[in-house]
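> what follows is a protein structure lacking sequence information:
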């Protein structure tokens, strides 16, 4: 493929999809639920126990047979014999007969024979008898065994990314360990003779490495792990050796820098020589991120991203992250909001633009204001709340136009 044989974002995604469609992870491991947040289930999870495990009261009051309270009122209370008290955490041994009541706390197990609870506010205790001033119906003020979760039911489906509420449900039915897919491993290489890592003094002409750290954070945000984030000089043999080493250890490889057509941009040359079928993509009609590269090396997806920090983050989110999620069995759900665009803004036809915007709440509703600055300025991402896509078929946006903002 020639340098910058531009294709649309749709065409680029189709090429990527065609090459990684069968790459969902088969590697699994059992982990404790305290370590399971954001991990993805590798099997359907069945509930071994019911929740609640027994029928319980949801009020402080008296467990009764509902029929014994029928007709009760302030003027004509029903009087029941108090035969005992339910203790929290202990199974009651008494059996309720007609005309009897048992004192019960919120969360206490309903004794045998009872089918309802009268709130303590609707009663009056007189020695060994309790007066009932308000009738209850069967099932009132109680929650039945298994009403939340029944033993044997499917609790969670396969390919489900675990949330805090899921962890709570697992704990509630006694699940301590869960089978999940192993974390996807993503290799990161930042190229550039000028780059230095943290911990080194900055000299004139040098640039601190941003992309290794921003990419590592984006990868962690997905629930994947970064493998050997490293800086490699702009030299063919060095980059080739680094790539050959990393593709043996990872499921995806992301390289930042060197993807354009400058004399020191060697990423294309190395990937074209080492790709299973050469370079499959070099140039996508988007801004930022036009000189994006994609290929496969030993069945590992390899991306060459531009070196500018904004381009790296935007292209990762739009063209890399969805496929890492897919490998992990996670649906690519975007977190978006609707807003009104703040001003007229032109866009080159035939190119898909991703605008950085700041969201502000005004009297008319949520407003998206463009954040100005080139793709080399990391602060434009820091100041931005989201991205707005301008389709390649449009020549810009107009004041007041409704836009969809993908939150960052």
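Structure's in. What do you need? No experiment lies behind these values; they were computed from the predicted model shown. Residues are numbered from 1 along each chain as shown.

> CA atoms for contacts and neighbours, from now on please.
Noted.

> which stretches of this protein form helices?
Counting by DSSP state H, the chain has helices at residues 9-20, 164-172, 211-222, 236-246, 267-274, 309-315, 321-327, 379-383.

> may I see the buried residues of the first one?
In this case it means helix 9-20. Using 16 or more other CA atoms under 10 Å as the burial criterion, the residues of helix 9-20 that qualify are 9, 12, 13, 16, 19, 20.

> what about the closest residue to the third one other than its chain neighbours, distance to residue 281?
This means residue 13. The shortest distance from residue 13 to any non-neighbouring residue, by CA to CA, 6 or more residues apart in numbering, is to residue 319 (7.0 Å). The gap separating residue 319 from residue 281 is 12 Å, by CA to CA, to the nearest Å.

> do residue 359 as well
Residue 359 is 34 Å from residue 281, where distance means CA to CA.

> which one's more surrounded, these two?
Neighbour comparison, residue 359 and residue 281: the larger count goes to residue 281, with 27 against 21 (by other CA atoms under 10 Å).

> so that one sits right up against residue 294, yeah?
Yes. Residue 281 lies in contact with residue 294 (CA atoms under 8 Å); the separation is 5.0 Å.

> what are the boundaries of the strands in the stretch 1-150 of the chain?
28-32, 45-46, 56-57, 61-64, 78-85, 100-104, 116-119, 123-126, 129-132, 142-143 (DSSP state E, counting those that start in this stretch).

> quick one, which of those is nearest to residue 403?
strand 45-46 (39.2 Å; CA to CA).

> same for that closest one, what does it pack against?
If contacts are counted by 3 or more CA pairs under 8 Å, 6 or more residues apart in numbering; DSSP states H and E, strand 45-46 sits against strand 154-156.

> list the buried residues of the strand it packs on.
155, 156.

> can you tell me what sits against it?
41, 44, 45, 46, 47, 149, 166, 170 (CA atoms under 8 Å, 6 or more residues apart in numbering).

> which of those sits closest to residue 194?
Set against residue 194, the nearest of these by CA to CA is residue 41 (42.6 Å).

> let me have the strands of the stretch 1-150 of the chain in a markdown table, adding mean neighbour count and distance to residue 354 as columns.
Putting the strands of the stretch 1-150 of the chain into a markdown table (neighbours: other CA atoms under 10 Å; distance: least, CA to CA, whole Å) gives the following:
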| stretch | mean neighbour count | distance to residue 354 |
| --- | --- | --- |
| strand 28-32 | 14 | 36 |
| strand 45-46 | 18 | 39 |
| strand 56-57 | 25 | 55 |
| strand 61-64 | 28 | 61 |
| strand 78-85 | 19 | 66 |
| strand 100-104 | 25 | 61 |
| strand 116-119 | 27 | 59 |
| strand 123-126 | 14 | 66 |
| strand 129-132 | 22 | 68 |
| strand 142-143 | 21 | 51 |
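
> in addition, the following structure is provided for comparison:
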């Protein structure tokens, strides 16, 4: 199945979604120490109330709020100190009207107390008497026993990528293990007679492997496991053998090179032979990355990525990353980090095509300016120097100097 038209990225990705199963990966149970950045496979339910007791948020005195009503510096309220509450201790008493107890931040309130007066708003009259200079309302300076989390409450939904604060919350609830989605394995196949290992000395007509390292890092960043399949010469049988093996070993297959028109461009042919429906689109209305191939073989996504390093990066972000999130069943919204900047020079674009311009950022007189890095997509250093990407939509013919744009930050 080959779409003759050049699709926009969002349409191409939706086409792939139609032929794969969302949340198609199996799950596994891991200790929370190993769950950072993993995607939850099920809703996580709070097993208990958190913090589990009424606690003070300040150093001061636990009180009945009603005993302080009307208190001010010119007319303080006088309370008897009943006890001191040590940190980590369970008070073995309750407060009656007119009584207070000394308490530290995080300390447990005794029965009868419903507020805490900050120590700054209290004068000590004697060892057992204080005057309160400011009234407090019920609940003031207190975290109640179920205010952070209630027993039986859904605290984290399925399809959420766990952040450090999430793991901290799980630890606070005594949760030791969590069910997460298995990390997808992504095979990376390099094709091309001109490519050589990065450890070897370059000879005329040859280039070192850049793409497998960029792609492997992008896989790691997006929660996947890269599987490098090596550098394959432009030979049909060798490429077919490598793709077949990668198809068996991985969840997603990436093939770089062999996507443009030419006698050695075998990627589309091999994808069609591996499984159905095969190639879904060959080419997208973008720059760089126009020659990308997207296909699905018996439910497994297979991509043919261009050989130029910048195009590889752009195509991963636009096509591969959304598919990874889809098979994860990720429900988190993908809010990209952006900054507003002014373009330092005009940029022209072709109507009907989405352009992705690398820029670096500078600050002048309190304003941020974006300077285009107008190098060819085969030059990796333009990505190294770039702070972000400016997306020119298909309906625009470019961006004028001084015009405000949103720059998607490259982490």
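Thanks, I have the structure now. Everything quoted here is computed from the prediction, not taken from an experiment.

> give me the aligned partner of residue 152 of structure 2 over in structure 1.
Alignment note: residue 152 of structure 2 maps to residue 152 in structure 1; criterion TM-score structural alignment.

> one more: residue 403 of structure 2?
Applying TM-score structural alignment, one finds that residue 403 of structure 2 aligns to residue 401 in structure 1.

> correct me, but its match touches residue 340?
Yes. If you go by CA under 8 Å, residue 401 of structure 1 and residue 340 touch, sitting 5.4 Å apart.

> what about the two, which has more around it?
Taking neighbours as other CA under 10 Å, residue 401 of structure 1 and residue 340 compare with residue 340 leading, 21 against 14.

> list the contacts for that one?
Applying CA under 8 Å, 6+ apart to residue 340 of structure 1 gives the contacts 365, 366, 367, 368, 399, 400, 401, 402, 403.

> what about residue 92 of structure 1, distance to residue 104 of structure 1?
Applying CA to CA, the value for residue 92 of structure 1 to residue 104 of structure 1 is 10 Å.

> overlap in contacts of these two?
Taking CA under 8 Å, 6+ apart as the contact rule, residue 92 of structure 1 and residue 104 both touch 86, 110.

> give me the nearest residue to residue 144 of structure 2, chain neighbours excluded.
Spatially, and ignoring its direct neighbours in sequence, residue 144 of structure 2 is nearest to residue 54 (4.3 Å; CA to CA, 6+ apart).

> the one you found: how many residues sit nearby?
As a burial measure, residue 54 of structure 2 scores 23 neighbours (other CA under 10 Å).

> go ahead and confirm it touches residue 140.
No. Using CA under 8 Å, residue 54 of structure 2 is not in contact with residue 140; the gap is 11.6 Å.

> just give me the neighbour total for residue 198 of structure 1.
Close neighbours of residue 198 of structure 1, defined as other CA under 10 Å, add up to 10.

> re earlier: pull the most distant pair out of the contacts of strand 154-156 of structure 1.
Farthest-apart pair in these is 41 and 149; separation 18.7 Å (CA to CA).

> the two: which has the busier surroundings?
Using other CA under 10 Å, the more surrounded residue of residue 41 of structure 1 and residue 149 is residue 41, with 26 against 20.

> from memory the more buried one sits against residue 183, does it?
No. The pair residue 41 of structure 1 / residue 183 is not scored as a contact, 11.4 Å apart, by CA under 8 Å.

> now the common contact residues for those two.
Here residue 41 of structure 1 and residue 183 have no joint contacts, going by CA under 8 Å, 6+ apart.

> run a quick check on residue 196 of structure 2 versus residue 211, I expect a contact.
No. The pair residue 196 of structure 2 / residue 211 is not scored as a contact, 11.4 Å apart, by CA under 8 Å.

> ok, the two, which is more surrounded?
Between residue 196 of structure 2 and residue 211, counted using other CA under 10 Å, the more crowded position is residue 211 (24 against 20).

> quick one: what's aligned to that one in structure 1?
Correspondence of residue 211 of structure 2 to structure 1, assessed by TM-score structural alignment: residue 211.

> now its match, nearest residue through space, not along the chain?
In this structure, residue 211 of structure 1 finds its nearest non-sequential neighbour in residue 309, 6.0 Å apart by CA to CA, 6+ apart.

> and the one you found, what does it touch?
210, 211, 375, 376, 377, 378.

> again, 10 Å this time
By CA atoms under 10 Å, 6 or more residues apart in numbering, residue 309 of structure 1 lies in contact with 209-212, 214-215, 256-257, 374-381.

> for residue 407 of structure 1, see how far away it is.
Taking CA to CA as the criterion, residue 309 of structure 1 is separated from residue 407 of structure 1 by 18 Å.

> then residue 139 of structure 1?
Relative to residue 407 of structure 1, residue 139 of structure 1 is positioned 46 Å away (CA to CA).

> check residue 374 of structure 1 too.
Residue 374 of structure 1 is 20 Å from residue 407 of structure 1, where distance means CA to CA.

> of the two, who's got more company?
Neighbour tally, residue 374 of structure 1 and residue 407, criterion other CA under 10 Å: the higher count belongs to residue 407, 17 against 13.

> quick check: longest strand in structure 1 by residues?
Identified as the longest strand of structure 1 according to DSSP state E is strand 352-362.

> buried stuff in that strand?
Neighbour counts over strand 352-362 of structure 1 (16+ other CA under 10 Å) mark 352, 353, 354, 355, 356, 357, 358, 359 as buried.

> now those residues as TSV including distance to residue 231 of structure 1?
TSV is the format used below for the buried residues of strand 352-362 of structure 1 (distance: CA to CA, whole Å):
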residue	distance to residue 231 of structure 1
352	30
353	29
354	27
355	29
356	28
357	31
358	32
359	35
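
> out of those, which is nearest to residue 201 of structure 1?
residue 356 (31.7 Å).
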